[in-house]
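> need the 3D shape of this:
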Amino acid sequence: MREQPGTAVPDRPDLRADCSRCFGLCCVALPFSASADFAIDKDAGKPCPNLLTDSRCGIHTELRQRGFTGCTVYDCFGAGQKVSRITFGGQDWRSGSRADARRMFDVFPVVRQLHELLWYLTEALELPAARPVHAELRRAHDRTEALTLGTPDELAELDVSAVRADVNVLLLRTSELARAGIGRGRKKERRGADLMGARLKGADLKGANLRGAYLIAADLTGADLRGADLIGADLRDADLTDADLTGVIFLTQPQLNAARGSHGTRLPPSLTRPVHWN
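Alright, predicted model coming up:
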C-alpha cells in the first residue's frame, strides 16, 4: 500500500514491504472508515475495490488524489511477504477455504507488530551507545524473530502485548544510553506530551524524549531533532520542512509518511524521503 521510496536506503530487506511477494493482505485484512485518510468504508476481511486480481493496486499512482492518503502512509514492515510466503507457504487467500483466509487475515496484523518490534531491535543493535545492552537486545531480537516463524495457530494465540512490554524495557534503556549527554534538561522530557499544533519552529529538541508525544500538525520547521527518541510519536501532518532528524532514534517510515517535509529535511539513512514531500 505504501508509496515507492524516493531514495535508496541501507538494506533491511526482511523488514521492508515487498508488495510483489504479498497477496495484497493489507488491502483485504485491515478495515478502514471514510475519512480524510480513506474515501470509503471497508470492513476487515473484505477486499478493497481497488485491489486487482494480481494483488496490485489499481490506483497506486493516484492514491492521494483519489482520497486514499492512508494507504500511502501505511507500511507492514515486511509482514505481508512473511505471512504470504512463509507462514502460509505461498497459498493465496483466494484459493483456500474461508476459514484459511480468515486465519491469514488474523495472523497478518500479529506478524506486522512483531516485525515493527524487529525494526526497533535492529536499530538498537546498530547503536554503538547501546553496547552495554547489546547482548540482551540480540536475545530479544532472536526470540521475536522465532515468534514470527510460528504456525498460524501459534501466531493467532500469541499475546503480542506481553511481547511488546518485554521489548519496551530494553528499548527504554537503549534510548537512555543513546541520548545520554544530549539535550539535558526538564524541557526535553516530552514523553506523551500534547503538542498538537504546537509552534516549535526552529526549536532545540536535540536528544528530547518525545516517546508517544502528540505532534499532530505541529510546526517543526527547521527544528533540531538530532538524537531525539520518537518511538510512537504521532506526526500526522506535522511540518518537518528543513528539520534535522539526523541520528533520531526509533522513527519509522509510516510516521515519516504521515508528516510533511521538504528536500531540506535531513533524515536518518534507514528511512526514505516520501515522494509526496515538496
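> from here on, contacts and neighbour counts on C-alpha atoms
Noted.
> what about the helices in the stretch 1-150 of the chain?
Across the stretch 1-150 of the chain, reading from the start of the chain, the helices by DSSP state H, counting those that start in this stretch fall at 69-73, 79-82, 98-125, 134-148.
> buried deepest among those, which one?
Across the helices of the stretch 1-150 of the chain, averaging neighbours per residue (mean count of other Cα atoms under 10 Å) puts helix 79-82 on top, at a mean of 27.
> residue furthest from the geometric center of the protein?
With distances taken from the mean C-alpha point of the chain and given as Cα atoms, centre = their mean, the most distant residue is Ser97, at 30.7 Å.
> how near is that one to Gly89?
Using Cα to Cα, to the nearest Å, we find Ser97 at a distance of 15 Å from Gly89.
> and if you look at Glu157?
In this structure, Glu157 and Gly89 are 19 Å apart, going by Cα to Cα.
> returning to what we had before: export the helices of the stretch 1-150 of the chain to CSV and tack on distance to Gly222?
Below are the helices of the stretch 1-150 of the chain laid out as CSV (distance: least, Cα to Cα, whole Å):
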stretch, distance to Gly222
helix 69-73, 23
helix 79-82, 34
helix 98-125, 25
helix 134-148, 33
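> and those: which comes nearest Arg164?
Evaluated with Cα to Cα, these place helix 98-125 nearest to Arg164, the distance being 7.3 Å.
> packing partners of the closest one?
Helices and strands in packing contact with helix 98-125 are listed as helix 79-82, helix 134-148, helix 152-156, helix 160-179; criterion 3 or more Cα pairs under 8 Å, 6 or more residues apart in numbering; DSSP states H and E.
> now render those as JSON lines, adding distance to Ala218.
Conversion of those to JSON lines gives the following (distance: least, Cα to Cα, whole Å):
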{"stretch": "helix 79-82", "distance to Ala218": "31"}
{"stretch": "helix 134-148", "distance to Ala218": "33"}
{"stretch": "helix 152-156", "distance to Ala218": "38"}
{"stretch": "helix 160-179", "distance to Ala218": "23"}
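> who wins for proximity to Arg226 among those helices?
Closest of the helices and strands packed on helix 98-125 to Arg226 is helix 160-179, at 9.7 Å (criterion: Cα to Cα).
> give the buried residues for the closest one.
160, 163-164, 167, 170-171, 174-179 (16 or more other Cα atoms under 10 Å).
> let's see this one next to it:
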Amino acid sequence: MSLQQKSETNHQLHADCTNCFGLCCVALPYAKSADFAKDKAGGTPCSNLDSDYRCTIHNNLRNKGYRGCTVYECFGAGQKVSQITYGGNDWRNHPETAAEMYEVFPIMQQLHEMLSYLYEARSLKETKAIYKDLEIAIEETEKLTNFSPRSIIELDVPAHRVMINELLLRTSELVRAKASQGKRSKSLKRDLLGANLKGANLRGANLRGALLIAADLRNADMRMADLIGADFRDADLSGADLTGSIFLTQAQVNAAKGDKQTKLPSSLTMPTHWM
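Below is the predicted model:
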C-alpha cells in the first residue's frame, strides 16, 4: 500500500463530522451519568446539535458534562452512511429514511471498526505470513459496507466479527512473540479495575478486553501489548510507554489520563485534557 493510499484509508476510517449528518448525536441513546449531563433516547437529536449538524459545545464538551462524546469514535461510519449509503440525503429533509438510517449507522460503525483493525494488522511487518488472509478479509468487509441499507441491516455482523477476530488474534500472537520474553505477563486477569500497575512490565502483554478503569499505569511499559477493547476510562497513563502497542484507538486514549511524558503510537494524538 502506497503512502497516499494509506493516508486515504486512514481518513476514511476516522470521523469526518463535516460530511456527516450528526448521526452519533441523533441515532445513539445515552443516560445521565458521569459521562452525560442528561438522558437522551435513540433517534432523538441531542439538544446541543445545531441546524448544520455541528455540536454547539464541541470545544467545551467535558466542562459541560458530555465527556462521553469526547471518547466516542465512529471510525468514519458517519460520513460513509451520510454521503455514500444515503447519497447525501439527510434525515431532516428526508424524514422517511431517518429510522432506517439510525439503524444502519451503528452497524456501519462496527464494520468500519473491524476495517480499522484489519488495516492496522496489514501494515505490520510481523503479519507478512497472513498478508493474503488479511487482504481477503479487508476486501470482504469493504464490500459489506457498500451494501444497500436493507442488506446492511440484515447482515450477521457477529458471525463476520468471529472471522475477523481470528485474524486479529493471529496478528496479536505474531506481534507479541517479538516482545522481550523476560517478565512478560502471559495470563493477566481481565478485571484490573483500579489496579496498581505503576511501573509494571506489560511489554507484549495480552490485555484484550481488560477492565483497566482507574488503574494506575504510570510509567508502565506497554510496548507491543495487545490493547484491543481494553477499557482505559480514568486510567492514569502518565509516563507510560505504549509505542508499538496494537489495536489501541484514539477513543481509548481520550478516555484515559496522561501527560506529556506518555508515549503513544504515531497514529494517535495526545488529548487536549492531558496538556
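> one step back: could you point out which of the helices of the stretch 1-150 of the first structure sits nearest Ala259 of the first structure?
Taking Cα to Cα, helix 69-73 is the member of the helices of the stretch 1-150 of the first structure nearest to Ala259 of the first structure, at 9.1 Å.
> the closest one aligns to what range in the second structure?
Matched against the second structure by TM-score structural alignment, helix 69-73 of the first structure falls on residues 67-71.
> which residues sit against the matching stretch?
With contact meaning Cα atoms under 8 Å, 6 or more residues apart in numbering, stretch 67-71 of the second structure is reached by 34-36, 61-62, 250-252, 254-255.
> go again using 7 Å as the cut-off
The contact list for stretch 67-71 of the second structure, computed with Cα atoms under 7 Å, 6 or more residues apart in numbering, reads 35-36, 61, 251-252, 254-255.
> the helices of the stretch 1-150 of the first structure: which one's closest to Pro274 of the first structure?
Of all the helices of the stretch 1-150 of the first structure, helix 69-73 sits nearest to Pro274 of the first structure, with 9.1 Å by Cα to Cα.
> and the residue in the first structure that Lys32 of the second structure lines up against, how far from Ile40 of the first structure?
Taking TM-score structural alignment for the superposition, Lys32 of the second structure sits opposite Ala34 in the first structure. With the distance defined as Cα to Cα, Ala34 of the first structure ends up 4 Å from Ile40 of the first structure.
> Gly90 of the first structure now?
Gly90 of the first structure sits 30 Å away from Ile40 of the first structure, taking Cα to Cα as the criterion.
> now do Val107 of the first structure
For Val107 of the first structure, the distance to Ile40 of the first structure under the criterion Cα to Cα works out to 24 Å.
> go on, Gly261 of the first structure?
27 Å.
> ditto for Thr246 of the first structure
Computed as Cα to Cα, the Thr246 of the first structure to Ile40 of the first structure distance reads 37 Å.
> go on, Leu271 of the first structure?
30 Å.
> show me which of these two is the more surrounded one.
Summary of the neighbour comparison: Leu271 of the first structure and Ile40, criterion other Cα atoms under 10 Å, with Leu271 having more neighbours (18 against 14).
> what do we get in the first structure for Ser151 of the second structure?
Alignment note (TM-score structural alignment): Ser151 of the second structure maps to Glu154 of the first structure.
> now Gln250 of the second structure
Residue mapping for Gln250 of the second structure onto the first structure gives Gln253, with TM-score structural alignment as the criterion.
> pretty sure its match sits against Arg273.
No. Under the criterion of Cα atoms under 7 Å, Gln253 of the first structure makes no contact with Arg273, lying 8.9 Å away.
> ok, back up a step: how far off centre is the match of helix 69-73 of the first structure?
Mean-position distance between stretch 67-71 of the second structure and its chain equals 12 Å (Cα atoms, centre = their mean, to the nearest Å).
> to which residue of the second structure is Leu137 of the first structure aligned?
Leu137 of the first structure maps onto Leu134 in the second structure when the alignment is built from TM-score structural alignment.
> does its match really touch Arg122, like I thought?
Yes. Using Cα under 7 Å, Leu134 of the second structure is in contact with Arg122, at 6.3 Å.
> how far does stretch 175-184 of the first structure stretch from start to finish?
Stretch 175-184 of the first structure has an end-to-end distance of 13 Å (criterion: Cα to Cα).
> how far away from the center of its chain is that stretch?
For stretch 175-184 of the first structure, the distance between its averaged C-alpha position and the chain's averaged C-alpha position is 23 Å (Cα atoms, centre = their mean).
> identify all contacting residues around it.
If you take Cα under 7 Å, 6+ apart as the criterion, stretch 175-184 of the first structure is touched by 129-130, 206-208, 227, 229.
> same check, this time on stretch 95-103 of the second structure
Residues from elsewhere that reach stretch 95-103 of the second structure (Cα under 7 Å, 6+ apart): 27, 43, 91.
> can you pick the most crowded of the residues you listed?
Among those, Ala27 has the most neighbours (other Cα under 10 Å), with 23 neighbours.
> show me what contacts that residue?
Contacts of Ala27 of the second structure (Cα under 7 Å, 6+ apart): 42-44, 102.
> do Leu220 of the first structure as well
In this structure, Leu220 of the first structure makes contact with 200-202, 238-240, 243, judged by Cα under 7 Å, 6+ apart.
> which position in the second structure aligns with it?
Superposed on the second structure with TM-score structural alignment, Leu220 of the first structure falls opposite Leu217.
> same question, Arg103 of the first structure
Taking TM-score structural alignment as the alignment basis, one finds that Arg103 of the first structure is matched in the second structure by Glu100.
> got a list of what Ile228 of the second structure touches?
208-209, 247-248.
> ok, now Ala214 of the second structure?
193-194, 233-236.
> how near is the aligned partner of His60 of the first structure in the second structure to Gly65 of the second structure?
His60 of the first structure maps onto His58 of the second structure when the alignment is built from TM-score structural alignment. Using Cα to Cα, one gets 12 Å for the distance from His58 of the second structure to Gly65 of the second structure.
> any common contacting residues for those two?
Residues touching both His58 of the second structure and Gly65 (Cα under 7 Å, 6+ apart): none.
> got the contacts of Ala214 of the second structure as TSV, with distance to Glu8 of the second structure, neighbour count and secondary structure columns?
Putting the contacts of Ala214 of the second structure into TSV (distance: Cα to Cα, whole Å; neighbours: other Cα atoms under 10 Å; DSSP: H, G, I helix; E, B strand; the rest coil) gives the following:
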residue	distance to Glu8 of the second structure	neighbour count	secondary structure
Leu193	37	17	coil
Gly194	39	16	coil
Arg233	30	20	coil
Asp234	32	18	coil
Ala235	32	24	coil
Asp236	33	26	strand
